[in-house]
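> Sequence and predicted structure, then a few things I'm wondering about:
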Amino acid sequence: MDIGHFTRRIMVDKDQTLQHKVAIQEESGRRWTFKELHEKSNSYSHQLLKLGVKKGDRVGILLYNCLEYFALYFAIGKIGAVAVRINFRLTSNELEFILKDSHTKILCLDRELLEKIEPIRNQIPVEHYIVLGDGHLPDWAKSWDLLSCGPGEEVGEMDISMDDPVMLMYTSGTTGRPKGAVWTHNTTFWFSVIQILKWGFDGSEIAMTTGPLYHVGALEDIALPVLLKGGTVIITRSRGFDIARVMKVIEKEKVTHCFLFPFMIYDMLNLPNLDEFQLAHLKTIYTGGDPLMPWAIEAIYEKYPHVGIVQVYGLTEGQPIAACLNPEDALKKSASVGQPLPLTEIKVVDENGEEAPFGEVGEIWTKSPGVSEGYWGNPEATKSTFVNGWCKTGDLGKWDEEGYLYIVGRKKDMIRSGGENIYAAEIEDVLYRHKAVKKASVIGIPDPKYLEAVCAVIVLKENEKATEEEIIRYCRQYLAGYKCPKKVVFTDEIPMTPSGKVKKFVLREKYGKPINSGKNG
C-alpha cells in the first residue's frame, strides 16, 4: 500500500460518493474532488516518466501551498521516485546545497522563485525545470502545462516496495547544515495509521492545515491521515498569514480540526472581534513547536468549552507526532507534552545509555513505524542518530510518576556553568512571563571562570521597555542565582527556522563573546 493509495481510494469506492467529494481545497475556495486529485496525479506521473524520471530519481518540489503540491507529491510516489520537498524561504546558496546533496533531477517550482535559481543554475544537477504560474519563462524552463497534458489513467504496475524512499525532508538545521531525513512509503503510511488510531478519524473531518506543505507539520500531520480516511483538507496560502482571514475560512467552511501554532493561537485570542466568529463545528485544535501558555488554554476553554486542545511533540526524523497531551490533561499537565501515540515507544536515556528513572533528565529516544530510515547520503549522521530502530532526538526530557513526558531543552542547549547543568527552556519560561518580553531565547556563552554563562536574547513588545538589570533582577525572583542571565541582549528579531525553532547557532555566533565573570550565583 504505497503512497499512491491516498488517491487510489476512489477505485474501491463502490457507490462512487467519494469521487465527487472535495478532497483538497485552497482557502480561496479553489478545490479538487478525490477523482480530480487522482486524475491529476496520474497525469503528472505519465509526464514525469516521459521526462526520463526513473525509480529512485529525485524530483524537487519548490512550491507555495497549492492543490498542485498534493498531486505532484502523489505522482512522484506512484512512479517510485523520491520527492525532495524544499523550503521556498531559503536563499540561493541554501537551495544549492540541498539540490546538490539530493542530486535532484527535475525541479518543479513556482514562477516567483525562478530568481533564486538563476544564480545557481550552472552549479546544480537539475536537468529540467517545470514552472507553475503565469508569466514569461526563460528558455531553460518549461511550463506546468507540460505536466497537465497527460492522460489521467493509472500509469500501470510499478515495482515499488514499501521500504523504498518516497521523500527527503531536510531538517531545520538548528546546529548547522541541514540533513535530508529519508521517509519511505512505510514511514508515510504508518504515521498516518498511527494518527487515525489515536484520533479516530472516520472521513467526516474537514481539516485545516496552516503551515507550509514542504514541512511534515503541514502535510503528514493531520492532513494525510484525514485524506486517507476520505475527509477534506483545506490549506492556507503560504505568505501573509493573517489570523482574522484564517478564522473566516474556519467559520465559512465549517472546519472541524485545525493545526494552529502557539503564536497563531495568541493572535487569535487577541482578535478584538473574536466573539463574532461562530465555531460550534470546531472540535479540535492541534498545536506544537512550543508549549502553549496556560493562560491561552484557559481562555480557549472559557470561550469554546466544546473544543479540545491537543499539544503535540515530535520531530521530522523521530516521528512528527511522537507524543501528545490529550484535551482532558491540557490544564492539569500544561507543562507536559503528554504520552506516546499508538505503536510508538519513547524512552529517556541517561549519559550511560541507560533508561533514566522518573524525574531524572536524559535524552529522549523514539521508536515506531513512523521513524525515519536515516539521513540521505550521510552514514555518519545516521549512525550517530539512529540506533537499533531508535531515533536519538537530541531533546532533553523527563517522565513524571504518572508517565507524562516533559521537555526541558535541547541536549546541545544545555549550559554547563560552575559544575551545574542549566537548561535553557527553564530560563526562557521565566523570561516569557515578564510583561515586556515578546520573544526570548537563552544560550550559553564562554565564561573565563565558570566555563559558560547564561545569555538571554530578548525581543521586547511594542511600546515596552526594559533594561538588562531589570531582566536579571526579575529572573532572580524565580531562579537560583547560577541559572540567571549574566548578559542580556535586546534585539529586533530572533532568527527562526521555518518550523518555528530558534537558530541558536546563529545567536551563539553573534552574541557568544566571553564576558567578564562575576559571581556565579
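Done, it's in.
> Going by C-alpha atoms from here, please, whenever you check contacts or count neighbours.
OK.
> so who does the residue nearest in space to the middle of the chain touch?
When Cα atoms, centre = their mean is applied to the chain, the residue found nearest the centroid is residue 217 (3.6 Å). Residue 217 makes contacts with 211, 320, 499, as judged by Cα atoms under 8 Å, 6 or more residues apart in numbering.
> Now for it, which secondary structure element holds it?
For residue 217, there is no helix or strand it lies in under DSSP states H and E.
> count of neighbours near the residue lying closest to residue 185 once chain neighbours are set aside?
Leaving out its chain neighbours, the residue that sits closest to residue 185 by Cα to Cα, 6 or more residues apart in numbering is residue 162, at 4.9 Å. By the measure other Cα atoms under 10 Å, the count of residues near residue 162 is 15.
> Just the contacts of residue 217: which are in helices?
Taking DSSP state H, every one of those sits outside helices.
> Out of those residues, who's the most crowded?
Neighbour counts for the contacts of residue 217 (other Cα under 10 Å) peak at residue 211, which has 22 neighbours.
> In contact with the residue nearest to that residue when sequence neighbours are not counted, which residues?
Closest residue to residue 211 apart from its sequence neighbours, by Cα to Cα, 6+ apart: residue 218 at 4.9 Å. Counting by Cα under 8 Å, 6+ apart, residue 218 touches 209-212.
> and of these, the nearest to residue 169?
Lowest distance from residue 169 to the contacts of residue 218 (Cα to Cα) belongs to residue 212, with 12.7 Å.
> Next one: that closest one from residue 177, what distance?
Per Cα to Cα, to the nearest Å, residue 212 is found 20 Å from residue 177.
> So residue 465 sits against residue 434, correct?
No: taking contacts as Cα atoms under 8 Å, residue 465 lies outside contact range of residue 434: 11.1 Å.
> then this one, side by side with the first:
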Amino acid sequence: MTLPAHPLPPGVRWRTPFDLLARNARLYPNKLALIAASAMGGEARLSHAALAFAIDKAADALRGWGLRRGDHLAILMNNSAAAEYIVIAWGAMRLGAVVVPLNTRFALPELRAAVEDMDCRAIVHEAAFAETVAALDAGGERFGPRRIAVGPGGDWGAIYATGQPARGGFPVLGSDDLADILLTSGTTGRSKGVMLTHGNAVATGAAIAGGLDLGPQDTYQSPFPLFTSSGFHFNIMAAWWAGATMVVEPGVDLPATLARMTRERTTVYCAVPAVYIFMLDAYDPAQHDLSAMRVFDYGGAPMAREVIRRLADTFPQVELRQTYGLTEAGPSGTFLAGRDALRKLGSLGTPMPMCDVRVLRPDGSEAAPGEMGEIAMRGPAVSRGYYNRPEATAETFRDGWLWTGDLGQRDADGYLFYMDRGKDVIIRGGYNITSMEVENAIFEHPGVKEVAVVAIPHDRLGEDLCAFVVPQGDPPPAPADLQAFAAARIADYKVPRRWVFVPDLPRNPTGKILKNRLRERAQQDA
C-alpha cells in the first residue's frame, strides 16, 4: 500500500536533491560543502563543486559495477566513513537506486530482518563489517558479488577510480521517485521501512533550513549517525537547501566536539538533549572559543526545562532552538525560535515551512487549545507509507494525515506542547499522568543528572510509577528526599513510589531513551 504524496509546491524550482547539488556547485563552487571523516583515515573537505563531481563519479562507477535504477542498496557504515557514505549513497540515488541505511548497532538478527524486509540485493559496507556481511549473505544467496567494502583493504577505491562523470546519461528523476527507505528507530518491535521520495528530501531540506534559519554563511555541525533520518535527511538536506557547510562528526565526543566548534568556527549545532547535558560539564571558556556560535538546536527527544535554563545562562549569546519531527515526516515538523525558548519554555513551537501540524481528537476533529490530543502532520515532506507494510501504513497514515502517536496540546497562542508518547502515559488509579511532567519536576533536583519515568503494574491501582535516575555526583540523593522534592512540585498521585539509580539510560542511536527496556527491567524487578 502506497499513499498519494502531498506534492512540492509549484514555486519550488528544485525537485530533487541533485537540483540542489547543481545549484550549489554553480552559486558556491569553491565554498566548503562537507567536512567529514574518511574511511581511509583523516578528514575530507569538499567544496560544493567537488562534492557534486564526486557524487557523479560515484554514480558512474556504481553503474559500471552493475547498480541499476530500482535496485535496493543497503549501506552498513558509520560516521567514521561519512565522506564515502554520502558520496556513495547519493551516487546510488543519482542512478535511481533506492538506498537503505542500516543501523550499525543492530545485532545480526536485526540486520538480517532489515535486509530481508527491505529487499536489499546489494550492499556497501565498511571493511570492518566484512564478517557481519558474510553472515548476512547466506552463502552468497542474497548479495553474491554485489558487495563493496570501503576502507583499508576494501575494493571501493578501485571501483570509484573507474567512474567518469563526463559520461553523464543518468536517469531523469522526478520528485515522486523513491530515493531511500529509512528504518524507524525501533524503540518497539521490528523496524519499519519509511519510504521517502526525492521530493520528500527536498521538502525536508526546506523545512529544516527554515526551522534552523540556515543560510550559505553557516557552518552546521552535528553528530547524528548517517543511518538515522536525522543524519541522512535532516542534516544533509538542510545544509544543501541552504548552501551551508556541513560538518559531520565521527561520533559523540564532547572534548572533540568543542574543539571542532572552535576550529571550524561553527555557527549552528544540532544534537539530542543528552549531548547538551554532557556539553555543560565539558565546556571550558578558557579552552573553547564558541564566539561564532549563534544557534544550538535540540531535537530527537524532549529537552528538560532545567537544561534549557542552564544553557541560556552558560551561553547567553547563543539562540536556543527546539525542533520536533518524525522519520515518517522526512523528518520535519515544528520549531521553537530562540526568542520563545524561555517565554514558551517546554514548547515544541509552531510548524516549519511546508508543514501542517495539528492536534487531533480520535475522530479526526481538531482539539481545542489546552485539550490533549494526538499530534498529526501533513505536507510534501511526509512519507507515502511503510515499505511492504500495508496494515501499519493504514494505521499511521489516515485521511491524509500522519498520526504520530505523540500526545500534545496547543496553548492559546497556537504553540505546540509535547505531553508524552501515547504508550508512555501512566494511568494510576484512574488518573492520567504524562511521564514528561514528572521527569521535569524531578530533574530540577541538583542531585539528578538524568531521569526517565515509566509505568509498572500495580495490583490495586492498575499502574504505578518507577523513576530511573542517573545521579549527579556521589552519593546519590535518598529516595525519600526525591519524593519530597517532587511532591512540592506536582500532585501527590504523580510522585513515583519506586526509585532505581543507574549509571546511564539506554538510548537508541538518535538519543531517544528506550523506555521499553526500562519498563521491562522495572517489571522484572517488581
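Done, it's in. Model, not experiment: these values are computed from the prediction.
> can you tell me which of the contacts of residue 218 of structure 1 are in strands?
Assignment to strands by DSSP state E places the following of these there: residue 209.
> Buried among the contacts of residue 218 of structure 1? Need that as a selection in PyMOL.
The buried subset of the contacts of residue 218 of structure 1, as determined by 16 or more other Cα atoms under 10 Å, is captured in PyMOL by this line:
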select buried, resi 209+210+211+212
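> Could you save the contacts of residue 218 of structure 1 as CSV and add columns showing distance to residue 266 of structure 1?
Formatted as CSV, the contacts of residue 218 of structure 1 follow (distance: Cα to Cα, whole Å):
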residue, distance to residue 266 of structure 1
209, 17
210, 15
211, 16
212, 19
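> What range does stretch 391-403 of structure 1 cover in structure 2?
The aligned range for stretch 391-403 of structure 1 in structure 2 is 402-414, by TM-score structural alignment.
> ok, for the equivalent of residue 208 of structure 2 over in structure 1, nearest residue in space, not its chain neighbours?
If you follow residue 208 of structure 2 across to structure 1 using TM-score structural alignment, you land on residue 195. Spatial nearest neighbour of residue 195 of structure 1, chain neighbours left out: residue 225 (6.6 Å); criterion: Cα to Cα, 6+ apart.
> Need the counterpart of the one you found in structure 2.
In structure 2, the residue paired with residue 225 of structure 1 is residue 238, using TM-score structural alignment.
> Burial check on its match, number of neighbours?
By other Cα under 10 Å, 28 other residues sit near residue 238 of structure 2.
> any idea how far it is from residue 355 of structure 2?
Distance, residue 238 of structure 2 to residue 355 of structure 2, by Cα to Cα: 15 Å.
> Just the element for residue 207 of structure 1, please.
Assigned by DSSP H and E, residue 207 of structure 1 belongs to strand 206-209.
> helices or strands up against that strand?
Contacts defined by 3 or more Cα pairs under 8 Å, 6 or more residues apart in numbering; DSSP states H and E place strand 206-209 of structure 1 against helix 223-228, strand 232-235, strand 257-259.
> Generate CSV for those, with distance to residue 508 of structure 1 as supplementary columns.
Rendered in CSV, the data for these read as follows (distance: least, Cα to Cα, whole Å):
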stretch, distance to residue 508 of structure 1
helix 223-228, 36
strand 232-235, 36
strand 257-259, 31
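> Next up, the contacts around the nearest residue to residue 20 of structure 1 once chain neighbours are set aside.
Using Cα to Cα, 6+ apart and skipping the chain neighbours, the partner closest in space to residue 20 of structure 1 is residue 33 (5.4 Å). Listed by Cα under 8 Å, 6+ apart, the contact partners of residue 33 of structure 1 are 19-24.
> Identify each buried residue in the match of stretch 391-403 of structure 1, please.
In stretch 402-414 of structure 2, counting by 16+ other Cα under 10 Å, buried: 402-404, 406-410.
> Taking these together, which two end up most distant?
Maximum pairwise distance among the buried residues of stretch 402-414 of structure 2 (Cα to Cα): 17.7 Å, between 402 and 410.
> okay, and the longest helix along structure 2 goes to which residues in structure 1?
Longest helix in structure 2 by number of residues (criterion: DSSP H): helix 48-65. Under TM-score structural alignment, helix 48-65 of structure 2 corresponds to residues 34-51 of structure 1.
> quick one on the thing from earlier: of all the contacts of residue 218 of structure 1, which comes closest to residue 64 of structure 1?
Distances from residue 64 of structure 1 to these, taken by Cα to Cα, are shortest for residue 212, at 7.3 Å.
> and the counterpart of that closest one in structure 2, what is it in contact with?
Aligned by TM-score structural alignment, residue 212 of structure 1 pairs with residue 225 of structure 2. Contact partners of residue 225 of structure 2, counting by Cα under 8 Å, 6+ apart, are 78-79, 231-232, 251, 509-510.
> Quick one: map residue 448 of structure 1 onto structure 2.
Counting by TM-score structural alignment, the partner of residue 448 of structure 1 is residue 459.
> Just the strands from the stretch 251-400 of structure 1, written as ranges.
For the stretch 251-400 of structure 1, the strands defined by DSSP state E, counting those that start in this stretch cover 257-259, 284-288, 308-313, 323-325, 339-340, 345-349, 362-367, 374-375, 386-387, 390-399.
> Can you check which part of structure 2 the fourth one sits on?
To tie it back to what came earlier, the one meant is strand 323-325 of structure 1. Counting by TM-score structural alignment, strand 323-325 of structure 1 falls onto residues 334-336 of structure 2.
> mean shift between the matching stretch and structure 1?
With mean Cα distance after the TM-score superposition for structure 1, stretch 334-336 of structure 2 departs from structure 1 by a mean of 0.7 Å once superposed.
> Assess the claim that residue 159 of structure 2 and residue 63 are in contact.
No: contact criterion Cα under 8 Å: residue 159 of structure 2 and residue 63 do not qualify, at 10.2 Å.
> how about the helices in the stretch 351-500 of structure 1?
Under the criterion DSSP state H, counting those that start in this stretch, the stretch 351-500 of structure 1 contains helices at 379-385, 424-431, 468-475.
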